[in-house]
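Participant: sharing a model prediction with you, sequence too.
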Amino acid sequence: MKTPPLVIVIILTVVTVNPLYADDDSHYGRYWQGGEWKEEYRDGPCEVKMESKPGKSKKEIKCKDGIGASWHGEWKKEFTDGRCKIKQEAKSDEFKEEVKCD
């Protein structure tokens, strides 16, 4: 049985194009890969800014008038996670996280 040429074209297209869309959706995944990068985007009504350098990462979320904020209240936290020191600060309309690793 001979395979129709259209089927071969479709299979080759899927095999070739599909890996281009296989992206790690994790923003933090890029942090651990090293290198430097900056990213700014909107998450609903909030503005998100992320920045990473080797051994250091920052994330800042600003929500006008606190609308869309996923955190509540005002607080500060400092803790370690493995070899990393993490600082978090929340206000009614702003959240900041800084990660420093040795």
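Facilitator: Yep, it's here.

Participant: rest of the way, CA atoms for contacts and neighbours
Facilitator: Fine.

Participant: what helix or strand does the nearest residue to residue 85 once chain neighbours are set aside sit in?
Facilitator: Of all residues not flanking residue 85 in the chain, residue 100 sits nearest, at 5.3 Å (C-alpha to C-alpha, 6 or more residues apart in numbering). Per DSSP states H and E: residue 100 is located in strand 94-101.

Participant: pull out the buried positions in that strand.
Facilitator: For strand 94-101, the neighbour count (16 or more other C-alpha atoms under 10 Å) marks 94-100 as buried.

Participant: adding distance to residue 60, write the residues you listed out as CSV.
Facilitator: What follows is the buried residues of strand 94-101, written out as CSV (distance: C-alpha to C-alpha, whole Å):
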residue, distance to residue 60
94, 7
95, 6
96, 5
97, 7
98, 9
99, 12
100, 15
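
Participant: the residue positioned nearest the centre of the chain and residue 83, how far apart?
Facilitator: By C-alpha atoms, centre = their mean, the chain has its centre lying nearest to residue 27, at 2.1 Å. Between residue 27 and residue 83 the computed distance is 19 Å (C-alpha to C-alpha, to the nearest Å).

Participant: in addition, the following structure is provided for comparison:
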Amino acid sequence: MNKLRLTLLGLGALVLHTAAYADHTRYDDRRWWRDCWEGERKEEFRDGPCRVKLESKHDEFKREIKCKDGRGAWWRGEWKDEFRDGRCRVKQDVKHDEFKEEVKCD
């Protein structure tokens, strides 16, 4: 009986870990804009306590995530960063409760 409990406990921890990891990486992929190449698109939705806005035009993409008081934010810290990803220039402006990312491609 104890062996069964330990096995079930281990499986439960594995399932929870996998679900938490999948949720964390949902917006963490730096190439999220690759799905938006065609046409124009605007999308707004809530993800838990956070509000997400996605906008795309030809070769321009913007993503903004706002989490009230930082609750539900998957990023930690504050930073500004600019880098190239292939033919695209990426700018990030991050605060404790707001994540902004802008992508412009040549």
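Facilitator: Perfect, I can see it now. Since this is a predicted model, take the numbers as computed values, not measurements.

Participant: about what we covered before: what's the match for the residue nearest to residue 85 of the first structure in the second structure?
Facilitator: Matched to the second structure by TM-score structural alignment, residue 100 of the first structure sits across from residue 104.

Participant: corresponding residues in the second structure for the helix or strand residue 9 of the first structure falls within?
Facilitator: For residue 9 of the first structure, the enclosing helix or strand under DSSP H and E is helix 5-21. Counting by TM-score structural alignment, helix 5-21 of the first structure pairs with no residue of the second structure.

Participant: buried ones in that helix, by neighbour count?
Facilitator: Buried, per 16+ other C-alpha under 10 Å, within helix 5-21 of the first structure: nothing.

Participant: now do stretch 54-61 of the first structure
Facilitator: 56-61.

Participant: which of the residues you listed fall within strands?
Facilitator: Using DSSP state E, the members of the buried residues of stretch 54-61 of the first structure that fall in strands are 56-61.

Participant: could you dump those into JSON lines with distance to residue 16 of the first structure added?
Facilitator: Formatted as JSON lines, those follow (distance: C-alpha to C-alpha, whole Å):
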{"residue": "56", "distance to residue 16 of the first structure": "35"}
{"residue": "57", "distance to residue 16 of the first structure": "34"}
{"residue": "58", "distance to residue 16 of the first structure": "35"}
{"residue": "59", "distance to residue 16 of the first structure": "35"}
{"residue": "60", "distance to residue 16 of the first structure": "37"}
{"residue": "61", "distance to residue 16 of the first structure": "37"}
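
Participant: now do the SS call for residue 35 of the first structure.
Facilitator: coil (DSSP: H, G, I helix; E, B strand; the rest coil).

Participant: tell me which residue of the second structure lines up with it.
Facilitator: Aligned partner of residue 35 of the first structure by TM-score structural alignment: residue 39.

Participant: hmm, back to that, go through the buried residues of stretch 54-61 of the first structure and name the one nearest residue 71 of the first structure.
Facilitator: residue 61 (10.5 Å; C-alpha to C-alpha).

Participant: aligned to the closest one, what sits in the second structure?
Facilitator: With TM-score structural alignment as the criterion, residue 61 of the first structure pairs with residue 65.
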